[in-house]
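Chemist: turn this into a model:
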Amino acid sequence: MEAAVEITTEVKNVPALRFPEFNGEWKEVRLEDICDTFKSGESITSKDIADSGEYPVYGGNGLRGYTTKYTHDGFYTLIGRQGALCGNINRVYGKSYISEHAIAVSTNNSSDTEWLAQKLDYMNLNRLSESSAQPGLAVNKLLRLKLKVPVLHEQQKIASFLSAVDEKIKQLSKKKELLKKYKKGVMQQLFSQQIRFKDDRGNAFPEWEEKKLVEVLSEHKGRNTDLAIEEVFSVAKEKGVVNQIEHLGRSYASNDISNYKVVYPDDVIYTKSPTSDFPYGIIKQNKLDRIGVVSVLYAVFKPVNRNIGLLLDYYFSSWVNTYNYLNPLVQKGAKNTMNINNSDFLNGRRISLPSSLEEQEKIANFLTSIDSKINHTSKQLEQAQQFKKGLLQQLFV
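Modeler: I've put the predicted structure just below:
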């Protein structure tokens, strides 16, 4: 990956960051001036799209499936043109069927298709969608768009550089997904006892025991009456217990949080509010090393030990396990409120848990180590994405 160097100039229409062999202003053109192809794809019905086949079918959000014929052959940038996918940028290579939900774009000899894909993505075309019940992008309107363009060789250098960054982001995304898939598979085998740890002497641990939550959790009823605790927590499906402002961007807490429930490190929280994939709420352990408070709508419990709380967090990270446990207990009220008292929550069906403290710790440490790898990869991915965002701001005019 070649480095771009920053230059100081007062000349108009040049980027803040540039490869050293280039100089001079970028010229302003209309999008139609640099495109060889700029046209919506062709209609195709769902019955003509299969899970496998000879040619891939692409729409506004990427791959839709496969079919027996193709409409395009080569490298094209795709622009999503309808609904929530307006302005979404994808790429296709080789023979493919491009549907009417996407605009197929290729450049003429004066420009580079990959450079244009990066530029259009940076321009956030969604902002140009027509205001209506079904937002859309008009081809003729897009063709009249003005943009600043460097010479072809500079376009190619920029495209190659950004493609290398994209490849790094792609690799980190794939690594993260593989780790998450591995963790999910391992958890299924651990909780079904297909995989068992042995003690440090190589002996088998005792059999697991069927437990009700009331046997391993006790309800916390402490309130923030003296307002000694200022930090308000939220509970998120992926991140678990987090600072509310960091998670949501601002505070949604009441002006008076004296009645909020106190949450200590290792406590288990049940949200009692629906979220995607979890229609009866989510159950998470506070893995933060600090005390906070949560809304009175949440239920807070102290586990018999940290590792049991952690194992419950992992067990209920599965939407299937959470659904099967809560479905017999919850009655949905108006506005999707969860009608379930804390006693019923604690006295649901029995869950199989390791009886040995040593085995509990081994499982918890093993799964925590996988989480550490996922979190490390997530941070690397976020840094790479922020790096690219900064590059785009400086490499384009």
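Chemist: C-alpha from now on. contacts and neighbour counts both.
Modeler: Noted.
Chemist: helix/strand/coil for the most centrally placed residue in the chain?
Modeler: Against the mean C-alpha coordinate of the chain, by Cα atoms, centre = their mean, the closest residue is residue 238 at 8.8 Å. Look at residue 238: counting by DSSP: H, G, I helix; E, B strand; the rest coil, its state is coil.
Chemist: count the neighbours of residue 355 for me.
Modeler: Each residue near residue 355 was counted by other Cα atoms under 10 Å, and the total is 16.
Chemist: nope, residue 276 is what I meant
Modeler: Residue neighbour count, defined by other Cα under 10 Å, stands at 9 for residue 276.
Chemist: so which residues of the stretch 1-150 of the chain form strands?
Modeler: 5-6, 17-18, 27-30, 35-40, 55-59, 62-67, 72-73, 76-80, 89-92, 95-98, 102-107, 146-149 (DSSP state E, counting those that start in this stretch).
Chemist: need the ones you listed in a markdown table (columns: distance to residue 390 and mean neighbour count).
Modeler: Putting the strands of the stretch 1-150 of the chain into a markdown table (distance: least, Cα to Cα, whole Å; neighbours: other Cα atoms under 10 Å) gives the following:
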| stretch | distance to residue 390 | mean neighbour count |
| --- | --- | --- |
| strand 5-6 | 13 | 12 |
| strand 17-18 | 10 | 20 |
| strand 27-30 | 23 | 14 |
| strand 35-40 | 27 | 18 |
| strand 55-59 | 29 | 24 |
| strand 62-67 | 25 | 19 |
| strand 72-73 | 33 | 14 |
| strand 76-80 | 22 | 27 |
| strand 89-92 | 19 | 20 |
| strand 95-98 | 32 | 24 |
| strand 102-107 | 26 | 24 |
| strand 146-149 | 18 | 18 |
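Chemist: one more to put side by side:
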Amino acid sequence: MSEKDDIAILPRYRFPEFSESWKTIKLIDIADYRRGSFPQPYGLPKWYDELNGMPFIQVFDVDDNMCLKASTKNKISKLASKQSVFIEKGTLIVTLQGSIGRVAITQYDAYIDRTLLLFEKFYRDIDKVFLAHSIQQLFEIKKQSAPGGIIKTITKQVLSEFTVQLPEKLEQQKIADCLSSIAELISAEEKKLLLLNNYKKGWIQKLFPAEGKNVPEWRFPEFKDSEGWETIKLRELADYRRGSFPQPYGLSKWYDELNGMPFIQVFDVDENMCLKATTKNKISELASQQSVFIEKGTLIVTLQGSIGRVAITQYDAYIDRTLLLFEKFYRDVDKVFLVHTIQQLFEIKKQSAPGGIIKTITKQVLSEFTVQLPEKPEQQKIANFLSGIDDLISKQTSKIESLKCHKKALMQGLFPTVGEAWK
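Modeler: Okay, here's the model as predicted:
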């Protein structure tokens, strides 16, 4: 027996009742799988039936908690279902495009798109939840070696050559039960976060005037007799411009991860009206000469990708051309209030956009947007009230992130790491 054959495949952490080595096996030898399907081209009304149609699973509908979202974004018509693939509740699926490598065990019957893979038959007696975690962990490892931590594409053929490690069935079940308990806890905390976000959304709808009105549905008592809010174009309220970055992107001389300054791109703007704790990239001194520096406390808006995300920066940084920065205000306005106002404005614009997505926005178009302003004291009162809810949301988000980190660390211990073996 060679030295390689003599090495046992074992995880770092193990339940005491198990001692056998894990087996390495190709995914193609574990199960039979195929892509879903959907008639082309996408978008034709005859393929959809929101009233009487069946759920239709696309990449968007696969959550990051190994489940589907509560309901799919689209429902498939009877006509389109004849050219799609039906899957029963409890089917293991994997996303192959977009957010590649998301895994789920479906919790309802549905039809499935061609951008996902579905497992149809298993050649081994395997715990499905364990396999879902194994595949998810496998994609996490693959992402670490991918440029920028992103897997840009994956095919069924490439996936077939992936190898996974399998213990005996009882150990699979034990690991699956352990991870499922943490997943359930995370899910419960995410539901609390959703309630907080909906609570905030409800208050924003009450605290800001509805379209076509100049007073909100609800006002703080001290402002009940105040005048209606003033309507003003954004360009009359402030001076703003795009950021900048030398072209082309990607040249190593533009970046300095060791000594560089934070460089804000769309990716770095979080959903909570703040930047992420650190930017994905740091800009070099050479590139900074062709970029735009902004101080902590600057109001910014994303113009590409996730359009309409707004933030007040919490650290000094340089900023990319895909974002707008507010440089000077012509009115005495509460910055936090204005952030909420702009965010609410984009939410309204999304409601009238095809598919609820704003595909593009320019500085010129943004300049014609109108906002409504009360007097400064009322702005501050609204800003303080909403900031209080934001603090609760931030704490709940941190709690969820801590649980996810705990689960990730546990998975790294419960599954053998690629390249690691234990005698």
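Chemist: need the counterpart of the residue nearest to the centre of the first structure in the second structure.
Modeler: For residue 238 of the first structure, the aligned position in the second structure is residue 271, judged by TM-score structural alignment.
Chemist: which residue sits closest to the alignment partner in the second structure of residue 80 of the first structure in space, ignoring its chain neighbours?
Modeler: Aligning on TM-score structural alignment places residue 80 of the first structure opposite residue 95 in the second structure. Spatially, and ignoring its direct neighbours in sequence, residue 95 of the second structure is nearest to residue 116 (4.5 Å; Cα to Cα, 6 or more residues apart in numbering).
Chemist: contacting residues for that neighbour?
Modeler: 35-36, 58-59, 93-97 (Cα atoms under 8 Å, 6 or more residues apart in numbering).
Chemist: now, which of those residues sits nearest residue 395 of the second structure?
Modeler: Sorting the contacts of residue 116 of the second structure by distance to residue 395 of the second structure puts residue 59 at the head of the list, at 29.0 Å, by Cα to Cα.
Chemist: find the nearest non-adjacent residue to the closest one, please.
Modeler: Nearest residue to residue 59 of the second structure, sequence neighbours excluded (Cα to Cα, 6+ apart): residue 95, at 5.9 Å.
Chemist: about what we covered before: wait, the match of residue 238 of the first structure sits on residue 309?
Modeler: Yes - between residue 271 of the second structure and residue 309 a contact is recorded at 6.7 Å, counting by Cα atoms under 8 Å.
Chemist: and residue 375 of the first structure, what's its match in the second structure?
Modeler: Matched by TM-score structural alignment, residue 375 of the first structure corresponds to residue 394 in the second structure.
Chemist: ok but its match is inside a strand, no?
Modeler: No - with three-state DSSP as the criterion, residue 394 of the second structure is helix rather than part of a strand.
Chemist: residue 144 of the second structure: how many residues sit nearby?
Modeler: Neighbours of residue 144 of the second structure under the rule other Cα under 10 Å: 12.
Chemist: shouldn't it be within a helix?
Modeler: Yes - according to three-state DSSP, residue 144 of the second structure belongs to a helix.
Chemist: residue contacts, it?
Modeler: In this structure, residue 144 of the second structure makes contact with no residue, judged by Cα under 8 Å, 6+ apart.
Chemist: again with residue 381 of the second structure
Modeler: If a contact means Cα under 8 Å, 6+ apart, then residue 381 of the second structure has no contacts.
Chemist: try it again with 10 Å
Modeler: 219-220, 223, 334, 337, 387 (Cα atoms under 10 Å, 6 or more residues apart in numbering).
Chemist: one more: residue 25 of the second structure?
Modeler: Going by Cα under 10 Å, 6+ apart, residue 25 of the second structure touches 161-166.
Chemist: strands along the stretch 151-300 of the first structure, start to end?
Modeler: With DSSP E, counting those that start in this stretch, the ranges of strands along the stretch 151-300 of the first structure come out as 209-211, 217-219, 233-236, 240-243, 261-263, 268-270, 283-285, 292-294, 299-303.
Chemist: go through these and name the closest to residue 128 of the first structure.
Modeler: strand 233-236 (32.6 Å).
Chemist: relative to residue 80 of the first structure, how far out is the equivalent of residue 75 of the second structure over in the first structure?
Modeler: Using TM-score structural alignment as the criterion, the counterpart of residue 75 of the second structure in the first structure is residue 65. Distance of residue 65 of the first structure to residue 80 of the first structure, computed by Cα to Cα, to the nearest Å: 16 Å.
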